[in-house]
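1. I'll drop the sequence and a predicted model, then ask my questions.
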Amino acid sequence: MPFYKPLKGMPIEDRQRTIAGIQRLRAQFDAVNFPGKKTSESLILGTWNIRNFDDDRFNYGPRMEESFYYIAEIMSRFDILAVQEICENLAPLDRLMHHLGYQYDYIVTDVTHSGLGGNRERLGFVYDKDKVKFKGVAGELVLPDKMLISEAADKGRQFARTPFGCQFQSGWFKFLFSTVHIYYGSASTKSQAYARRVEEIKAVAKYLSKEAKMSDANQILVGDFNILEPGSKGFDALEKNGFTAVRNRMGSNRDRTKYYDQISFRSRKNEVKLLEPKREDRVFQFFDSVYRPDDFETYKPVIQERLKAKLNIAKADLAKATSKKKREKAENQIKAIEAARKSDASLEEYYGEWRTFQMSDHLPLWVELEINFSDAYLEYLLTYQSDAE
């Protein structure tokens, strides 16, 4: 359960709005039959790309205090959650962990090199220490020369963002949990950039598939694959390498039209067992409860105030710019901010994008897995014979 006591320190209007949002989220979790935590029977595992958390490089942030409460409320429903787009400064993540409470911890990578196209982001895992044990093994996936990504004849490269994996155990269930944020590149499926995206998916699935044959751990591979839809080249790359993808009827982007995010697995001796295996609605649409379209008027004064402050900063940057590049950057910022402030219609359009930098433009995915194999083990012991016998 998140740590709510600091809400006392918020101005009463902000506190009441934040509590109302939390209450709507809690009611929504109940309404969609999101599983409750069961100490010894099941594990709630998921993945979430938390958009640009949290360095304001795109000039829509930073996140407000209430957003940290909403994100913490969602995260608290998971026993372990893979996260993507964690930025270089870890202070916002530490702030989020304070809201989550002492029983939660995280493991993240260092930042990716900007020269590889990884935007200096981190991958990682947030987990409930009361439920999940980190087994002390962690590593980033570096491809051998013969497996380098080659979307064109003269190319041979590593991942834009190096996949990250850790070994965990919950109850009887041991698993290697790996997460990715696959290179996006271009929307055109005929472009080399799209081919690079598919090749990255193939490479990580193939590599982990080979590792699975030499390991006694269950392989769970999740993250932002930038997959367009089931049956596309990227999706097929997972299944052709032995991974089973968890199906959902609708996508995981903000309007649920794209299937960017995926949860997939390779099971050891049928140990990956989904509770409610026929469910196809394991995506949580938080915009039904917080930062809703109808909430624009509530946040309009906040947006106006922030845009005014950003405009003043951009004008100051322009005044002290010493190079053509810096002047153009400041001029473009001023132009974009003034366009957003022009009318209620432009402010409302800005709100539609702004809210994704408060929450995310991706929705969290989840599965509930069985972790108690004691009955099966007892059955095994019934016919077990030791060497001494």
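-> Okay, I see it. As the structure is a computational prediction, the values presented were derived from the model and not from experiment.
2. Could you use CA atoms for every contact and neighbour count after this?
-> OK.
3. I'd like the next helix or strand past the helix or strand hosting Gln16.
-> In the assignment (DSSP states H and E), Gln16 maps to helix 12-31. Counting by DSSP H and E, the next helix or strand C-terminal to helix 12-31 is strand 42-53.
4. how long is stretch 28-45 end to end?
-> For stretch 28-45, the first and last residues are 19 Å from each other (Cα to Cα, to the nearest Å).
5. So what touches it?
-> Stretch 28-45 is contacted by residues 77-81, 131, 170-171, 289, 366-372 when judged by Cα atoms under 8 Å, 6 or more residues apart in numbering.
6. List just the nearest of those residues to Ala91.
-> Leu81 (18.8 Å; Cα to Cα).
7. Residues contacting the longest helix anywhere in the chain, please?
-> The residue-count maximum for a helix in the chain (DSSP state H) belongs to helix 296-319. By Cα under 8 Å, 6+ apart, the residues outside helix 296-319 that reach it are 59, 326-327, 330-331, 333-334, 337-338, 341, 347-348, 351.
8. do the same with stretch 259-273
-> In contact with stretch 259-273 (Cα under 8 Å, 6+ apart) are residues 46-48, 173, 209, 212, 216-230, 238, 242-246, 250-253, 362, 365-366, 369-370.
9. here's the one I want to compare it with:
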Amino acid sequence: MDYTGLRRMSDADRGRLITTLTGLRTGLRRLPAKGPGNFLLATWNIREFGGTKYRGRIPDALYCIAECISRFDLVAVQEVRQDLVALKQVVRILGRDWDYIYNDVSLADGGNGERLAFLFNRSRVRFTGLAGELVLPSKSASKLVAQIARTPFICGFQSGWAKFNLCTVHIYYGEGKKDDPKRIEEIEKTAKLLADKAKSYINLDDPVDYSPENLVLLGDFNIFGREDATFQALTKNRFVIPEPLLRQKGSNVSEDKFYDQIAFFKETRGIECSNAGVFNFYQYAFNDPKLYKGVMPASAAFNTWRTFQMSDHLIMWTEFNVDKTDAYLKTLTREQASAPKGGTKKAATKKTAKTAVKKTTAKTKAAKKKAAKRS
């Protein structure tokens, strides 16, 4: 993290921000620490990220957003707007180890001029080169959904031994009811398309002892409850939620809606989800209206204003063990055990060749001796 920008603030602004960051960092320490063998994956819808509501985000929010993201290795971000200034400011605060990749804004009806992005720590995650948008084939189009309004964005990454092809989405919201027909259909068509194309993104025939490949669908699905048809549209197409996530509260501010999800095609292949959660940053930051008196517009309601500073979504995260060194070494041990006694096939071939040369040499010597006696 690069905190040098704090030096250029007024004493009042710096003092307020330091108070906020100190509290937030205390809360973030409750999350798993980054280690040599783990991978921390998160998804976060950052409300109108790049928007101008209430004159845009104050520096406090940008530093807090960066502080939250820095705790993870890779974060899928939804609701990024045309203006990328806020995104780039956050990446600059994160520091030179961090990078990002994003798609273009959606111009479709219901796309809201939004784009999707991935932010990742290059010291722990490698971009593999895969990047693309999922477009429905014409045969999949219906009167209700001709195309996904905010085109799903898929990118490939590797952390440790594990490969992750991540497809992030921001599904249509529509009316404020749990099973909007268009929302159900967008989820179902996206999940089905990915499932049908799974072999294009992962090798399903390979053993998963080491270097496992995983296809993941994550982001804001606007799912109200796990019993809803929207949730079933995801799971019936063979996408599975890691068990630790199924025990978590909702990811909206009141924690009673299950908008955000992280789902794996069929299963987590060769890795195990050891931990998961939903991080409520409002327990530690942007929770005291008095602190922002004179900063927040006088006409704004604090609980609404703060969602345009941080977000109206909380952060959903998962932790995986991606160190497969032991599995790889065991594979080598099995290969060695299956080789012929006396060494590998190559060694055995060399030994056979040497024996043949010796026999040929002995026969030649014997023939010469017989010829000498006759003469």
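-> Yep, it's here. Predicted, not measured: the structure shown is a model, and the values here were computed from it.
10. sorry, back to before: direction-wise, compare the longest helix of structure 1 with helix 12-31 and give the angle.
-> With axes from the mean of the first three to the mean of the last three Cα atoms, to 10 degrees defining the directions, helix 296-319 of structure 1 sits at 120 degrees from helix 12-31.
11. So which bits of helix 296-319 of structure 1 are buried?
-> Phe296, Lys300, Ile303, Arg306, Leu307, Lys310, Leu311, Ala314, Lys315, Asp317, Leu318 (16 or more other Cα atoms under 10 Å).
12. Looking at the residues you listed, spot the one nearest Ile12 of structure 1.
-> Looking across the buried residues of helix 296-319 of structure 1 and measuring by Cα to Cα, the closest to Ile12 of structure 1 is Lys300, at 18.3 Å.
13. which residue in structure 2 lines up with the closest one?
-> Here Lys300 of structure 1 is matched to Lys293 in structure 2, going by TM-score structural alignment.
14. ok, now Leu311 of structure 1?
-> Using TM-score structural alignment, Leu311 of structure 1 pairs with nothing in structure 2.
15. Distance-wise, check Tyr102 of structure 1 relative to Lys129 of structure 1.
-> Counting by Cα to Cα - Tyr102 of structure 1 and Lys129 of structure 1 are separated by 9 Å.
16. These two: which is more packed in?
-> Lys129 (16 against 12; other Cα atoms under 10 Å).
17. quick one: contacts for the corresponding residue of structure 2 for the more buried one?
-> The equivalent of Lys129 of structure 1 in structure 2 is Arg122 (alignment by TM-score structural alignment). With contacts defined as Cα under 8 Å, 6+ apart, the neighbours of Arg122 of structure 2 are Asp97, Trp98, Asp99.
18. Is it correct that the first one is in contact with Val125?
-> It refers to Asp97 of structure 2. No - the pair Asp97 of structure 2 / Val125 is not scored as a contact, 10.1 Å apart, by Cα atoms under 8 Å.
19. Neighbour count: the two, which is higher?
-> Ranked by neighbour count (other Cα under 10 Å), Asp97 of structure 2 and Val125 place Val125 first, with 18 against 13.
20. residue contacts, the closest residue to the more buried one other than its chain neighbours?
-> Sequence neighbours aside, Ser159 is the residue nearest to Val125 of structure 2 in space, at 4.8 Å (criterion: Cα to Cα, 6 or more residues apart in numbering). Residues near Ser159 of structure 2 by Cα under 8 Å, 6+ apart: Phe39, Arg124, Val125, Arg126, Val322.
21. Counting neighbours, which of those comes out on top?
-> Neighbour max across these (other Cα under 10 Å) = Phe39, 26 neighbours.
22. what's the counterpart of it in structure 1?
-> In structure 1, Phe39 of structure 2 lands on Leu43 (TM-score structural alignment).
23. which residues of structure 2 fall in helices?
-> 11-28, 59-70, 85-94, 181-196, 198-201, 229-235, 243-246, 302-305, 325-338, 345-374.
24. out of those, which comes closest to Ala276 of structure 2?
-> helix 243-246 (5.6 Å).
25. Show me what the closest one is packed against.
-> The contact analysis (3 or more Cα pairs under 8 Å, 6 or more residues apart in numbering; DSSP states H and E) places helix 243-246 of structure 2 against strand 273-279.
26. Okay, buried residues for the strand it packs on please.
-> Cys273, Asn275, Ala276, Gly277, Val278, Phe279.
27. Run through the residues that contact the second one.
-> Right, the one you point to is Asn275 of structure 2. Pro244, Thr318, Glu319, Phe320.
28. same check, this time on Leu228 of structure 1
-> So Leu228 of structure 1 contacts Gly234, Lys258, Tyr259, Tyr260 (Cα under 8 Å, 6+ apart).
29. Tell me which residue of structure 2 matches up with it.
-> By TM-score structural alignment, Leu228 of structure 1 lines up with Phe224.
30. Its match - nearest residue in space that isn't next to it in sequence?
-> Nearest residue to Phe224 of structure 2 in three dimensions, chain neighbours excluded: Lys257, at 4.8 Å (Cα to Cα, 6+ apart).
31. what number of residues lie near the one you found?
-> Using other Cα under 10 Å, Lys257 of structure 2 has 18 neighbouring residues.
32. surely it meets Glu227?
-> No - in this structure Lys257 of structure 2 lies outside contact range of Glu227 using Cα under 8 Å: 11.4 Å.
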